[in-house]
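# Return a 3D structure for these sequence lines:
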Amino acid sequence: MKVYIVCDLEGVAGVVDFKKQCMEDGAYYQQAIRVATHELNALVEGLIEGGATEVYAWPGHGDFPGGIDFELLHPECKLVMHAGDGGPAGIDENFDAMVLHGLHGMAGAPSGVLSHSFYPMPRNIWFDDVLIGEIAMNIYSFCEHNVPCIMVTGDQAAVDEATRLIHNIEGVAVKWGLSEKEKLGALTVRQAISLSPAKARERIREAAQRALQRVSEFKPLKLKKPFTLRVEYIEPKYVEEKANLPGVTRLDEFTITKQCHGLEDVIL
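The predicted structure is shown next:
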């Protein structure tokens, strides 16, 4: 079986400070991506134990290195590199399943440790009247190729968000948000309780094996088309940048809308 992993950094165990751990010039960024890579390796190992014959991972935390330490990568994992911020690359119908690793809740998610949606510009994103974040966008990207999402790891807000879309998804929460600490634009930072990296890896490996053994239970979500995209930005200047693009209508100083026939029409 062939599996594709979408990776992010904000949902990894112990990652709770955006500036110090998630920015490339942060004091603890290198430590954070090492922890993320070991966590990814545990996921890969569990997938192999569950029957995977090929595993690909896309490091989606910005452009290269994307939140992964390449030198520490599991020897059986192939890395989709230099794909930038445009979303997962190399997806096709030959994949049997996809997994979300290290994800976070959408902007405004209650108890989200580092909740946001495509930082830094958007505050909220809707498909028709349904509020979505990065989790839904990634799931729909793969469902366009008939590839189901079978598992998610991240904070509890991310697991809850994915479960609302896929009720039987295998979910591993590695941390839980407490009270709000600060806001960085539309990104909310919360105090948190986290599993140790070792315990997170143990739970992720076990869940990955279970998820792939249950792969026949999962079906790709169907995105209703056409749909109305609505994006609320954190500053009016972003509306100014988008307002003259084809098909875009300005609703107010913070919000644009657009009729979309598929994900290829979405702008953020």
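# From now on I want contacts and neighbour counts done on CA atoms only, so please keep to that.
Fine.
# E180: what's it in contact with?
T188, V189, R190, Q191 (C-alpha atoms under 8 Å, 6 or more residues apart in numbering).
# Oh, that last question was meant for G84, not what I typed.
Neighbours of G84 in contact, by C-alpha under 8 Å, 6+ apart: G60, G62, D63, F64.
# How far away from the center of its chain is the top strand by length along the chain?
Across the chain, the longest stretch assigned as strand under DSSP state E is strand 170-184. With C-alpha atoms, centre = their mean, to the nearest Å as the basis, strand 170-184 stands 14 Å off its chain's centre.
# tell me the angle the helix or strand that that strand is followed by makes with strand 170-184.
Downstream of strand 170-184, the first helix or strand assigned by DSSP states H and E is strand 187-194. Put simply, strand 187-194 runs at 130 degrees to strand 170-184, going by axes from the mean of the first three to the mean of the last three C-alpha atoms, to 10 degrees.
# another one to check against the first:
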Amino acid sequence: MRIYISADMEGITGLVDADDVQPGGRDYERGRLMMAEDVNAAVRGALAAGATDVVVNDAHGPMRNLVPQTLHPEARLIRGKPKHMGMLEGLTPEHDAMICVGYHSRAGTLGVLSHSFMGHEIEDIWLDGMPVGEIGLTHATAAVLGVPMVALTGDDSACAETSAWDGSVTTVAVKSAHDRFAAELRPAAEARRAIEKAVTASLSDTPQTPRRAATSGSAILRVRWQSASVASTLLGIPSVTSVDSRTVQTEGQLPTLYRLFGVWMRVAASLTGQAPYC
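All right, here's what the predicted structure looks like:
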């Protein structure tokens, strides 16, 4: 059984603030260790369920957050950037299941460090008319590849967003949001035991086809930016059309559409340079 783990950082046990998850932050080094412990709990759970191959993609920010020496010795690590598929780099149809560790809720929700991919630069994203953030877009792309998301860890807001998108996904809330930069924290040892147990349970049976399994047909991706300048610039890319002064859309097939969205974000980053959690 081949298992793919996408590891973000905002939804990691004990982390609540930009200083916890951004390089140079006063608690970032501690945050990196906390991230490794949550990921290792998921790896242990996968191995206990019979996984014979586990790959971890460091999917947060610079994508160099996990220190290789702190990762479980039986897991392989995809580290660094640029990555054409970003948070899903290395995911293929040969994987039997995907696990998301440390994920957060989408922009506009009252979740810990909530945003959609780019801090407040992205205000809203829709996939075929449905609001999505990182959770929904990741799930939909993996589904097209035939890989079910079977488990996700994060705060209670991220877990609720996941359950609303696909109720078959096992979720583990490692903290309860009180506001965007405040939460009630689950004790670390307890949270890691829960992650390990949940991952094992989610993989113990043959993974089911995702409830929102997408077809091979086209999907429509729409993004509303904080800056009209970003939207205007993106119109120079073939197939991108304007919805209004700050909103653009395009139509295509996942996962190609997911990769194209990564290009949009690189364009936006070159124009704005804003900190993620303003």
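# circling back to that earlier point, now the contacts of E180 of structure 1 in JSON lines, with distance to D85 of structure 1?
Shown next, in JSON lines, are these (distance: C-alpha to C-alpha, whole Å):
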{"residue": "T188", "distance to D85 of structure 1": "21"}
{"residue": "V189", "distance to D85 of structure 1": "22"}
{"residue": "R190", "distance to D85 of structure 1": "25"}
{"residue": "Q191", "distance to D85 of structure 1": "27"}
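# which SS state does D160 of structure 1 fall under?
Secondary structure, DSSP: H, G, I helix; E, B strand; the rest coil: D160 of structure 1 is helix.
# ranges for the helices of structure 1?
29-49, 134-143, 156-165, 197-213, 236-242 (DSSP state H).
# which of those sits most buried?
Counting by mean count of other C-alpha atoms under 10 Å, helix 29-49 has the highest mean neighbour count of the helices of structure 1, with a mean of 23.
# Average offset of that helix relative to structure 2?
Superposing on structure 2 and averaging over aligned pairs (mean C-alpha distance after the TM-score superposition for structure 1), helix 29-49 of structure 1 comes out at 0.7 Å.
# contacting residues for the residue mapped onto L66 of structure 2 from structure 1?
Aligned by TM-score structural alignment, L66 of structure 2 pairs with I68 of structure 1. Counting by C-alpha under 8 Å, 6+ apart, I68 of structure 1 makes contact with I33, R34, A36, T37, P59.
# Quick check: the fourth one touching L72?
Yes - taking contacts as C-alpha atoms under 8 Å, T37 of structure 1 lies within contact range of L72: 6.6 Å.
# can you tell me how far whichever residue in structure 1 pairs up with G129 of structure 2 sits from V231 of structure 1?
Correspondence of G129 of structure 2 to structure 1, assessed by TM-score structural alignment: D129. Here the criterion is C-alpha to C-alpha, to the nearest Å. By it, D129 of structure 1 lies 11 Å from V231 of structure 1.
# Please apply the same query to R203 of structure 1.
36 Å.
# ditto for K183 of structure 1
19 Å.
# if you line the two up, which stretch of structure 2 does stretch 191-209 of structure 1 fall on?
Stretch 191-209 of structure 1 maps onto residues 182-200 of structure 2, going by TM-score structural alignment.
# Which residues are in contact with A48 of structure 2?
Here A48 of structure 2 is in contact with T200 (criterion: C-alpha under 8 Å, 6+ apart).
# Structure 1: which residue goes with that one?
Match for A48 of structure 2 (TM-score structural alignment): E49.
# Measure how buried the residue opposite P226 of structure 1 in structure 2 once aligned is and give me the count.
Using TM-score structural alignment, the equivalent of P226 of structure 1 in structure 2 is S218. Number of residues near S218 of structure 2 (other C-alpha atoms under 10 Å) recorded here: 14.
# got it, and the one 5 residues further on?
Here the count is done by other C-alpha under 10 Å, and V223 of structure 2 has 22 residues near it.
# Please apply the same query to P73 of structure 2.
10.
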